[in-house]
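Novice: build me a structure from this.
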Amino acid sequence: MGLALILMVGAQAWAQGRQYGNLRGTAKDATDSILPGVTIEVTSEALQGTRTTVTDLNGNYQIVGLPPGQYSASFALQNFATVDRQFNVEVGRDTAVNVAMPVGGVREAVDVLGAVPTPLTETEISQNITGDRVDTLPMARDLFSIAELAPGLTANTVTDGQIAINGSFGYDNIYLIDGVDINDNLLGTANDLFIEDAIDETQILTSGISAEYGRFSGGVVNAITKSGGNRFSGSFRASLFKPDWTARTPFEIENDNDRTGTLADNTTYETTVGGPIVRDRLWFFYANRRQRESADDTLPVSGASFVRSVENDRNLIKLTGSIAPGHTLEGSYLRNMTNQVRPSIPSAIDPATLTSPEIPNDLWVATYRGAVNSSLFIEGRVSRREFGSRNQGGTLTAAKESPFLSVFQGTGLDLFNAPAFDSNDPEDRNNRQVTASATYFLPTELGTHSIKGGFEHFQSTRTTGGSQSATSFIFIAPYAENPDGSPLLDADGRFVPLFGAPAPFFPIRLEYFPVLGASIDINTLSFYVNDSWAVNDHVSVNLGVRAEKITSDATDSLVGLDTSAAVPRLSLGDGRFTFQTTYSHYVGKYSESQFARNTIVGIAPELEQEYIGPPGQGRNFAPGFDDANYETVGADFPTQNVFFEDGLKSPRTKEFTVSGGAALGTRGYAKVTYINRRASDFVEDFVTLDGGSTTVTGNDGEEFGTFSNLNFRNTDALERNYDGLEFQGRFQATNAFLIDGSYTVQINNDGNFEGEARSAGAISSNAFDYPEVTPANRYYPTGRLKNFQRH
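Specialist: Predicted coordinates:
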């Protein structure tokens, strides 16, 4: 269950994170008396047809579900002069347009396009960035780069492509395209299910986020794509690159490796086109992106040269139709196909580790929005995202074709001899999402209520046996070196593995028993309701509840999850000078990297075996590949010696904020916010003397030995604490000149729980692995976390 309570003195705050904007306001006469019954009609090139409503008994009105863009509105009432207004609507925000209507007289028109929609009255901390603004800035145009412009956010994370918001885990944010979650299931990075020139506007929410959204402890990156219009329009962009435009590194010069490649082999083209099929009834939008990259690259340690290449094709088609005034159907499909030539892992040092993976990525979305009447707005959406990985690893099955890892040479994780992973075990990371909501506008003598309720069913699916090698083996062993320290190659130009070397170089063999095609579904069913109550012109209250039920189902009918989660907020403010405070709980995502830990999905059962045979070297040294020369010293069989406590849940983050700000006339604002976050309920594995042990057996009943149990449970014995200050400001000096910026200071970003690792997503620590001999001050001391960045 979740509870959100907001008390705010000032303008009303509606639910955020939407894929549209809202219009609201109050109509009064020249004596400041309210005017019920005023008819408001809005038009825009972004809108199919028109939308109308009337003011209620308190003189208030709202129009929900307006596509972002420039709008005109007329306010009409018998015996009063008609008033015209022009304004902008932004994604995820409310635009307030209040009018004072003179009696009779001449029609009044006011252009307020230059006025900045101020976030002073909004309880969340957010940043809106349009595609046009991105085009004017010297920056990359993907969602990760756009998000970096927001306050409270850093890219100083353990995995490339992640963002950390207010000290949160880098894997624990939500990326949305047209309302659909496009996160990678494990890493929390955004799938490239967009074409940069097709992004219309992006909103980044970092604090005080509505209970309408869950499954994160960081923030929300909410982007929408273009939809076409009543006029044909389009764009074409060519990005050209030549490898020798970049200077060679000293390592490339030392190994006499040139950078070759032509402009024709290193280009990216983007095309967009949109327009009407039937004016005001049916629009189309199409976008295409074609990327080709091919250039010489150099492997670390060995200095071997290879040609790294990328072929990426993306196509987007989107249709938007008006089935009746105020009722819209929208459907889109995006196909993203990538083919690469690259090393199996970044620390690969041997040309034999190169792979040619194929990465298919698809997104289907269908959305309905409708204004049933002036008081009721409803919305529904269904979607499916698919992400796959094919030909990711090796194909040869002879033991001597196994991957070798050297952990005491070169990079510290040198991969040689063969690719890691198994091309016979393709991986899929998919999701399905169904959402529905209704917003009801209810005027009463005690104020006006905007009540929004809805549900979301989100299913995250991962399919893979977690095979680490096509041979079922990985050897941890060093390679032979020349006197100058470079790798020694045999007569076939292959690396020479060493067997029986003195400690710490003695070989370890990891043997895996994957179940190819193993799968897990993690299901999150959420319900929420928010009542935004405008008591009067100065006071509003927002009361909300969110309930989540999380379950999982995996191959072999394993059940690992059965739990639930929560949210609260409070805000205060007054007049031109606004003061606010919010209090929120965020419950993080249920990632397969953590909550499939007691299954065989992505985690193949594993034996750790120590080499006890004679010393030798080379790929043809038979004793090094003989089963009789290995002794089992460890095992990890997730379905036998890994256990979840009942009610195991994702970590929780509690957030408290205080904000103060002021409007700079009608063209800008300045705002400062203090953010305090404290995380708890960390997911930890406990390996203790009283945790027991299990005799691990194979499918044929063979006993491999007795090994300690891993018991996963939540703990508050560890900590992650964040305190920060965020400064935001914007000023529209002229219609053509905008000053917009933010500045963040991390006062404190400390703790003793990292909870994530490079390219791994959520993980546990070693804090409670044999705690009898691992004291806290030595094995998990408190200090600055890895994503600390003062400014």
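Novice: alpha carbons only for contacts and neighbour counts from here, please
Specialist: OK.
Novice: what's the neighbour count on the residue lying closest to Gly729 once chain neighbours are set aside?
Specialist: Among residues not flanking Gly729 along the chain, Ala670 sits closest, at 4.3 Å (C-alpha to C-alpha, 6 or more residues apart in numbering). Per other C-alpha atoms under 10 Å, the neighbour tally for Ala670 reads 20.
Novice: correct me, but Ala670 touches Ala663?
Specialist: Yes. Look at Ala670 against Ala663 with C-alpha atoms under 8 Å: they come within range, at 6.6 Å.
Novice: what's the longest strand along the chain packed up against?
Specialist: For the chain, the strand that runs over the most residues, judged by DSSP state E, is strand 305-324. Under the contact criterion of 3 or more C-alpha pairs under 8 Å, 6 or more residues apart in numbering; DSSP states H and E, strand 305-324 touches strand 282-298, strand 327-343.
Novice: list the buried residues of that strand.
Specialist: Judged by neighbour count (16 or more other C-alpha atoms under 10 Å), strand 305-324 contains these buried residues: 305-322.
Novice: report how many residues lie close to Arg546.
Specialist: Applying other C-alpha under 10 Å, I find that Arg546 has 25 neighbouring residues.
Novice: was I right about it contacting Leu5?
Specialist: No. Here Arg546 does not reach Leu5: they are 11.4 Å apart, not a contact under C-alpha under 8 Å.
Novice: pull the residues that contact stretch 308-316.
Specialist: 194-195, 285-297, 332-342 (C-alpha atoms under 8 Å, 6 or more residues apart in numbering).
Novice: how about a cut-off of 7 Å?
Specialist: Applying C-alpha atoms under 7 Å, 6 or more residues apart in numbering, the contact partners of stretch 308-316 are 286-297, 333-342.
Novice: follow-up on the earlier one: and the longest strand of the chain with strand 282-298, angle?
Specialist: Counting by axes from the mean of the first three to the mean of the last three C-alpha atoms, to 10 degrees, strand 305-324 lies at 170 degrees to strand 282-298.
Novice: also this sequence, please, to line up against the first:
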Amino acid sequence: MKKIHFTYVQFFLLSFVLIGLMQANGLLAQSSTILGTVQDETDAVLPGVSVTATNLGTNQSRTVISDDEGRYRVSQLSSGTYEVQAELSGFSTGVRRPIVLVLDSQAVVNFSLSIGQITERVVVTGEAPLVETTSAVTANLVDDRQIRDLPLNGRDLVQLALLQEGVVQNTKNLKTQGGNDGIFVSMAGARIHQNAFLLDGTDIRGARGNMPAGAAGSVAGIETIKEFKVITGAFSAEYGQFTGGVITAITKSGTNDLHGSVYEYHRNAALDARNFFDVDPQDPLTRSKVPNFIRNQFGFSLGGPVVKDKTFIFTSLEV
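Specialist: Predicted coordinates for the structure are as follows:
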């Protein structure tokens, strides 16, 4: 029998591939889908139509062919703004834009093609319907604008989950413990350790099953997270092992446009008001002064193309 010898490099490469395969199912939950039906002007279905979805930020595209019933499905798309184009010989080309995809969503985009030259383009400007008709999941999206604009104590984005119905903060832990665990939350009436927190498809809860947090008490820098979804009921089997709720987040990515930010957030005792109920422990009838406090949070983010239309990079740091 011939012996098989592995070098250290081969061993680590094989381990990397196996780890990637283990995370494949979780990553599918982070992607979105565009689906619909292609018909002609008489409402007859059109098979064999070439449907292309193009990300307007990266110019990357994916093409599928409609089936015998005129249906098509473009899956595993990252969140962003898309243009969808339907082409068939003997018919004018149909174009729909902008189609905005958010985390783990399905956009229904139907086409009605008219007879004409394929070089003729019929452009329909308008977003896909916002009403979810393809899933019974009880969920709410927290988009990048809410993450960026709403005030957060310590810039911990998990606090935004408390704005969703069915999510409450547990009084057992009102602050970060040990720089490892974030706030305890109860979702859909379940225990605090029965929730999932996924970042780009990977479970990143603490060792004790708590909400994750770094030394600053937050899971990641605000500039790093693009959006996240809070799922509190009727979630599918891809979110197994949890009886409470799911918080699934995705990080930002680079585009063809170079973009970034530099920031610093400052807070100290001079800018804080004294708590009305604070009193001097030595003299309960005397109100105490504002406790000494100072906090500086600063960082940067930068994203852009490495190779235009092909490879992109995004990096951020917050301390």
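Novice: still on that earlier bit, what's the helix or strand for the residue nearest to Gly729 of structure 1?
Specialist: Using DSSP states H and E, Ala670 of structure 1 sits in strand 668-680.
Novice: list the helices and strands that strand packs on?
Specialist: strand 652-663, strand 720-734 (3 or more C-alpha pairs under 7 Å, 6 or more residues apart in numbering; DSSP states H and E).
Novice: for the most centrally placed residue in structure 2, pull up the helix or strand it's in.
Specialist: With distances taken as C-alpha atoms, centre = their mean, Ile250 lies nearest the centre of structure 2, 3.3 Å away. Using DSSP H and E, Ile250 of structure 2 sits within strand 246-251.
Novice: please apply the same query to Gly48 of structure 2.
Specialist: Short version: Gly48 of structure 2 belongs to no helix or strand, going by DSSP H and E.
Novice: now do the contacts for it.
Specialist: Counting by C-alpha under 7 Å, 6+ apart, Gly48 of structure 2 has contacts Ile65, Ser66, Asp67.
Novice: one more time with 10 Å
Specialist: 38, 64-72, 87-89 (C-alpha atoms under 10 Å, 6 or more residues apart in numbering).
Novice: roughly how far apart are the equivalent of it over in structure 1 and Pro443 of structure 1?
Specialist: Alignment note: Gly48 of structure 2 maps to Gly37 in structure 1; criterion TM-score structural alignment. Gly37 of structure 1 sits 13 Å away from Pro443 of structure 1, going by C-alpha to C-alpha, to the nearest Å.
Novice: which neighbours do these two share?
Specialist: Thr55, Asp56, Leu57, Asn58, Gly59, Asn60, Tyr61.
Novice: out of those residues, who's the most crowded?
Specialist: That'd be Tyr61 among the shared contacts of Gly37 and Pro443 of structure 1, by other C-alpha under 10 Å, with 29 neighbours.
Novice: show me what that residue lines up with in structure 2.
Specialist: Looking across to structure 2 (by TM-score structural alignment), Tyr61 of structure 1 lines up with Tyr72.
Novice: excluding chain neighbours, what is closest to its match?
Specialist: Ser66 (4.5 Å).
Novice: for the one you found, give me its contacts.
Specialist: 35-38, 45-51, 72-73, 86.
Novice: roughly how far does it sit from Ser78 of structure 2?
Specialist: From Ser66 of structure 2 to Ser78 of structure 2 the distance is 21 Å (C-alpha to C-alpha).
Novice: over to Met22 of structure 2?
Specialist: 20 Å.
Novice: if you compare the directions of the strand holding Ile250 of structure 2 and strand 311-318, what angle comes out?
Specialist: Using the same axes, to 10 degrees: strand 246-251 of structure 2 against strand 311-318 is 110 degrees.
Novice: mean per-residue distance, the helix or strand following strand 246-251 of structure 2 to structure 1?
Specialist: Downstream of strand 246-251 of structure 2, the next assigned helix or strand under DSSP H and E is strand 259-268. Strand 259-268 of structure 2 differs from its equivalent in structure 1 by a mean of 1.2 Å after superposition (mean C-alpha distance after the TM-score superposition for structure 1).
Novice: which residues are in contact with strand 259-268 of structure 2?
Specialist: With C-alpha under 10 Å, 6+ apart as the criterion, strand 259-268 of structure 2 contacts 154-155, 223, 254, 291-305, 314-319.
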